[in-house]
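In: Sequence and predicted structure below; questions after.
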Amino acid sequence: MLVAAAVCPCPPLLVPEVAAGAAPELDAARTACSAALGVLTAARPDRLVVVGPAGQAGRGPYPEGTRGAFHGFGVDLAVRLGRGGADAPSDRALPPSLAVGAWLLERAGWSAAPVEGLGVGEPLTAERCGEAGQEIGAAAGRVALLVMGDASACRTLKAPGYLDERAAPFDAAVARALGTADVAALRALDARLAYELKASGRAPWQVLAGAAEDAGLTGALLYEDAPYGVGYVVATWS
């Protein structure tokens, strides 16, 4: 049964070593993520699943102990998913979104429950995402989710996807749905529009919607902004 969820953005820039001189610009987002993880700890889960967007090669489950790194961003920094479990083979590294999630957990000193990861293919349909979430929500024991993903990347002229007038309304709808734990609204997100706006969080958010279908959780919006023209949202469901 799903007892709590935290929604966080997944840009590698959340990691100060990656952001370097720009690190202070995301301090508010980091603070909100820490508060969101506190909600997960307070829920006393038996199991934590970190869900995040992944490319074709990064899909599927990741057991506790799987390692990730930020070498591709010019930083000699490695992370590990959870504190238990044996190290996974080196050829099965965490995708960037789950590496950021692992970093957030390490930063918070997470020890409340075993951790596993789930990389979700960004093209996955809403129906398939919902089914994956339902499997998580139907599992025995108290389950919590850490859901990683960004909103649109088209909020300004300098954004990675350039300016798109549809981006701000899309992000506002996402923030509203995540902040109110609106399962139906998340299910209804337009996958094509999300793709066109480069919103990597669409599939993970719809996994959350499936997991929370019968959980009766209440949402709270902790942070919503668009630094660098990319929409970042932090929310909790409990």
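Out: It's in.

In: going forward, measure contacts between C-alpha atoms and count neighbours the same way
Out: Will do.

In: list the contacts for residue 75?
Out: If a contact means C-alpha atoms under 8 Å, 6 or more residues apart in numbering, then residue 75 has 17, 18 as its contacts.

In: farthest residue from the center of this protein?
Out: Within the chain, residue 157 marks the point farthest from the mean C-alpha position, 25.2 Å out by C-alpha atoms, centre = their mean.

In: any idea how far residue 231 is from that one?
Out: 14 Å (C-alpha to C-alpha, to the nearest Å).

In: in this protein, which spans are helices?
Out: For the chain, the helices defined by DSSP state H occupy 16-19, 27-42, 96-108, 126-137, 167-179, 183-187, 191-196, 202-211.

In: Closest to the mean position in this structure, which residue would that be?
Out: Nearest to the geometric centre of the chain sits residue 148, at 0.6 Å (C-alpha atoms, centre = their mean).

In: adding another structure so you can compare the two:
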Amino acid sequence: MPEVAAGAAPELDAARAACRDALGVLVAARPDLLVVLGPAGERGCGSFPQGTPGSFRGFGVDLEVCLGHATGVVPERELPLSLAVGAWLLERVGWADAPVEGLGVGETLGPGRCTEVGRQIGGRAGRVALLVMGDGSACRSVKAPGYLDERAAPFDAEIARALGAADAAAVRALDTGLARELKVSGRAPWQVLAGAAETADLTGTLLYEEAPYGVGYLVATWS
């Protein structure tokens, strides 16, 4: 997000361009329901209705977002950071085509439960789209949040391969313990995606894969 990155914003121009391309796929899909999901701490924060606000005040930035269009209902809580970033992305493309909901996923949620949640989401409407947020490892360099771990790059490479191939089985098989050790925030949200897509026969495209600041960033589409 340029507003947060400030002077360092150009370093992630390619990542933002990939995100715009991915959002273009979502818009073109014309779903009946869009669910934005992402990591939300150890236990997760549950569901967030359309119109839920979010902010980036925690980064010292006076920037607020809204999940979809405002509904006039005052939600009980704000979006967690991952969903606030998702809402920011949707605002960039002027999303207004379908109802939007948010789901905060607990980062310790097991693969079986993630798959079950995904199946439930997939059955919510005739055409359901997901905007799935989450980082790869945070251990790709000595300056990374988790310092350098030699296991991180191979783990991220397998994530990139699985997401780029829309390989739901491989995503479900990601090592939960290793993901936790490598500070992979996206493991549970990706496995929810795999549950939602397990019978959909989708094709994947990997749009971006880098490790700025020692954190694995990936952008992919399944369609």
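Out: Right, received. Where do you want to start? These figures come from a predicted structure and were not determined experimentally.

In: tm score of chain vs chain?
Out: Taking TM-score structural alignment, normalised by the length of structure 2 as the basis, the two superposed chains have a TM-score of 0.97; 223 aligned residues with a C-alpha RMSD of 1.1 Å.

In: if we can go back for a sec, how near is the residue farthest from the centre of structure 1 to residue 171 of structure 1?
Out: 16 Å.

In: Please apply the same query to residue 120 of structure 1.
Out: Taken as C-alpha to C-alpha, the span from residue 120 of structure 1 to residue 171 of structure 1 is 20 Å.

In: same check, this time on residue 61 of structure 1
Out: Distance from residue 61 of structure 1 to residue 171 of structure 1, by C-alpha to C-alpha: 28 Å.

In: Check residue 156 of structure 1 too.
Out: In terms of C-alpha to C-alpha, residue 156 of structure 1 sits 13 Å off from residue 171 of structure 1.

In: higher neighbour count, the two?
Out: The neighbour comparison of residue 156 of structure 1 against residue 171 (other C-alpha atoms under 10 Å) goes to residue 171, with 26 against 19.

In: Alignment lookup: that one to structure 2.
Out: In structure 2, the residue matched to residue 171 of structure 1 (TM-score structural alignment) is residue 156.

In: And for residue 226 of structure 1?
Out: Using TM-score structural alignment, residue 226 of structure 1 lines up with residue 211 in structure 2.

In: How about residue 37 of structure 1?
Out: By TM-score structural alignment, residue 37 of structure 1 lines up with residue 23 in structure 2.

In: tally of neighbours for that match?
Out: Other residues near residue 23 of structure 2 come to 19 when the count uses other C-alpha under 10 Å.

In: The one 10 residues further on now?
Out: The tally of other residues near residue 33 of structure 2 (other C-alpha under 10 Å) stands at 20.

In: Return the residues in contact with it.
Out: Contact analysis of residue 33 of structure 2 by C-alpha under 8 Å, 6+ apart lists 98, 99, 100, 101, 124, 125, 127, 128, 129.

In: what about 6 Å?
Out: 98, 99, 128 (C-alpha atoms under 6 Å, 6 or more residues apart in numbering).

In: Aligned to it, what sits in structure 1?
Out: Taking TM-score structural alignment, the alignment pairs residue 33 of structure 2 with residue 47 from structure 1.

In: quick one: the residue nearest to residue 117 of structure 2 when sequence neighbours are not counted from residue 164 of structure 2, how far?
Out: Leaving aside its sequence neighbours, residue 117 of structure 2 sits nearest to residue 192 (C-alpha to C-alpha, 6 or more residues apart in numbering; 6.1 Å). With distances taken as C-alpha to C-alpha, residue 192 of structure 2 is found 16 Å from residue 164 of structure 2.
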